[in-house]
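sequence first, predicted model second:
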Amino acid sequence: MATKTKTSFAEGQLKTIVERIERLEEEKKAIAADIKEVYAEAKGNGYDIKILRKVISLRKKEPEERMEEEALLDVYLAALGMVPGEAEEAA
């Protein structure tokens, strides 16, 4: 009898967890649709969506992390000869 009670409890707990995840997945879909709508609005107002996404991505990072990424990007671009003004100096 005790085993059946434990099994019943575990099944109920599992069902609750699955239902919570399903509910959150639905909320996530709704939020994703809202975000898509805001991007469409921004595009309709003339904003570049690719750049807007980059700005949002950068705002999520700490200033130190952004600076480190920018420094590495500068190193890579320089190594590839892609630094603005560098091509003019070489010519």
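Right, received. Where do you want to start? Numbers count the residues shown, from 1 in each chain.

only C-alpha atoms from now on, for both contacts and neighbour counts.
Noted.

secondary structure element holding the residue nearest to the spatial centre of the chain?
Within the chain, one residue has its C-alpha closest to the average C-alpha position: by CA atoms, centre = their mean, that is S57, at 6.8 Å. Secondary structure from DSSP states H and E places S57 in helix 49-59.

and here's the other structure:
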Amino acid sequence: MSATDTAPAPVVDASSVAADQLKAFIERIERLHEEIAGLKADMKDVYAEAKGTGFDVKALRKIIALRLKDHAERQEEEAILELYMQALGMV
């Protein structure tokens, strides 16, 4: 058996380990983006279904946005909106 027949031991350096770790992060992020795209498509379908049964999608989106906010934050925004509307003579 000659020296050329034996395979050298793999050399592990920090740059290859970092590259593997980076690749793993990138692949995980890509999978998450795919999941998000799927969820967005599902949400679009639900909004279309709601619209098909007569619900106002614009109102649904507004309600969802309000429900996602903290109660105190929502109250503050509503108070500011009311104040501005009064200043403009809209109320």
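Looks like it arrived, so ask away. All figures in this text were calculated on a predicted structure; none of them were measured in a lab.

what's next to the helix holding S57 of structure 1, contact-wise?
For helix 49-59 of structure 1, contacts defined as CA atoms under 8 Å, 6 or more residues apart in numbering pick out Y39, A42, K43, R66.

so where does the second one fall, helix or strand?
If I follow you right, that is A42 of structure 1. If you go by DSSP H and E, A42 of structure 1 is part of helix 2-44.

hang on, the earlier thing: mean distance, the helix holding S57 of structure 1 to its aligned residues in structure 2?
On superposition with structure 2, the mean distance recorded for helix 49-59 of structure 1 (mean CA distance after the TM-score superposition for structure 1) is 0.4 Å.

now do that helix: distance to the chain's middle.
Chain-centre distance of helix 49-59 of structure 1: 10 Å, with CA atoms, centre = their mean, to the nearest Å.

in structure 2, what range does it match?
Using TM-score structural alignment, helix 49-59 of structure 1 corresponds to residues 57-67 of structure 2.

so which bits of the matching stretch are buried?
For stretch 57-67 of structure 2, the neighbour count (16 or more other CA atoms under 10 Å) marks V57 as buried.

just the buried ones from the contacts of helix 49-59 of structure 1?
Buried by 16+ other CA under 10 Å: Y39, out of the contacts of helix 49-59 of structure 1.

for V11 of structure 2, see how far away I63 of structure 2 is.
Taking CA to CA, to the nearest Å as the measure, I63 of structure 2 falls 58 Å from V11 of structure 2.

same check, this time on M90 of structure 2
Here M90 of structure 2 is placed at a distance of 74 Å from V11 of structure 2 (CA to CA).

thanks a lot, see you next time.
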